[in-house]
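> Sequence first, then the predicted structure, then my questions.
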Amino acid sequence: MSSHAQAAEAYLTASVENAPPIKIVRMLYQGALRFLLQAEAEDPRDPHSSFIEHCSSADAIVAELRLSLREDVGGEDIVQQLKGLYLFCEAEIGRSMLDRTAEPLPGVRTVLAKLLEAWQHVEVSNHRAAA
């Protein structure tokens, strides 16, 4: 690995380790959306494509978001609603991988994009309240 690549990796690691939790959540959503777009750009029927890998990466992020839910922070109703949305996304991504089709992925992207938008509003509100 070149010194430039090592410096970039160190910077990325430091920026994630020092990021506020809400920023990490935003980054996770952005990563999942990016992986879904990459999956949609692949031919799901081609055994040499990266379709399954991209779907698996998006699915792992959504699962992590679901597993990190805390009722003591968000309240039981909100947590249950988010959990349901995450489970829907995981099921649709799983169906995509099983059937080797990108058809369910735009629906998953829509849900995650709306959730990302909501988290961005929370982040802005928190920033304004702290100022």
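Thanks, I have the structure now.

> only C-alpha atoms for contact and neighbour calcs from this point on.
OK.

> Leu98: neighbouring residues, count only.
Residues lying near Leu98 (other Cα atoms under 10 Å) number 10.

> ok, now which ones touch it?
Under the criterion of Cα atoms under 8 Å, 6 or more residues apart in numbering, Leu98 has no neighbours.

> One more to weigh against that first structure:
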Amino acid sequence: MAYQQPAQAYQSNSVTTATPGELTLMLYNGALKFIKQAKAAIDNKKWDKANEYNTKAQDIISELIITLNRQYPVAEQMLLLYEYLQRRLVEANIKKDIEILEEVEGLVVEFRDTWKQAMILAKTQG
């Protein structure tokens, strides 16, 4: 476990030095990681772990909602989509429903991939 400290230091540094765009990308990736873990936990009938991972995904969606820049018209649409994801995650957690998690996962993948493209476009135009 000696490698744990350098890995944690790297992760901490990557978060503290990231741009706002990179942080949003990290949030999307984190949500996807926890959704996948929740699905695996449900498959293995580990209900406490499924709840833990699902709750972490919900927390990330909450963070996306909180950090949404409402100066832009698209933000209101994103807010509605994030709130939908939040409701579906809660429903998936209550029902321990993998199909709902897969729906949310698909949407988060689309958001992440679109965000990546927007970041690339912003760099080439900036």
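Cool, got the structure. Bear in mind that the values here come from a model prediction, so they are computed numbers and not experimental data.

> Now the TM-score, please.
With the length set by TM-score structural alignment, normalised by the length of the second structure, the two chains reach a TM-score of 0.90; 126 aligned residues with a Cα RMSD of 1.8 Å.

> need the helices for the second structure, in chain order.
4-16, 20-43, 47-66, 73-95, 98-125 (DSSP state H).

> What residues of the third one count as buried?
Under the neighbour-count criterion of 16 or more other Cα atoms under 10 Å, helix 47-66 of the second structure has 49-58, 60-62, 64-65 buried.

> what distance separates it from the centre of its chain?
Helix 47-66 of the second structure has its C-alpha centroid displaced from the chain centroid by 8 Å (Cα atoms, centre = their mean, to the nearest Å).

> Now do the contacts for the spatially most central residue of the second structure.
The centre of the second structure sits closest to Ala31, judged by Cα atoms, centre = their mean, with a distance of 2.5 Å. By Cα under 8 Å, 6+ apart, the contact set of Ala31 of the second structure is Lys56, Ala57, Gln58, Ile60, Ile61, Val108.

> what does Glu102 of the second structure give?
Contacts of Glu102 of the second structure (Cα under 8 Å, 6+ apart): none.

> Can you find the partner of it in the first structure?
Aligned by TM-score structural alignment, Glu102 of the second structure pairs with Pro106 of the first structure.

> how much space between that match and Leu112 of the first structure?
10 Å (Cα to Cα, to the nearest Å).

> which residues touch the residue lying closest to Leu27 of the second structure once chain neighbours are set aside?
Among residues not flanking Leu27 of the second structure along the chain, Ile60 sits closest, at 6.2 Å (Cα to Cα, 6 or more residues apart in numbering). By Cα under 8 Å, 6+ apart, the contact list for Ile60 of the second structure reads Leu27, Tyr28, Gly30, Ala31.

> List just the nearest of these to Arg87 of the second structure.
Closest to Arg87 of the second structure out of the contacts of Ile60 of the second structure is Ala31 (14.5 Å), distances taken as Cα to Cα.

> Most neighbours among the contacts of Ile60 of the second structure, which one?
Going by other Cα under 10 Å, Ala31 tops those with 25 neighbours.
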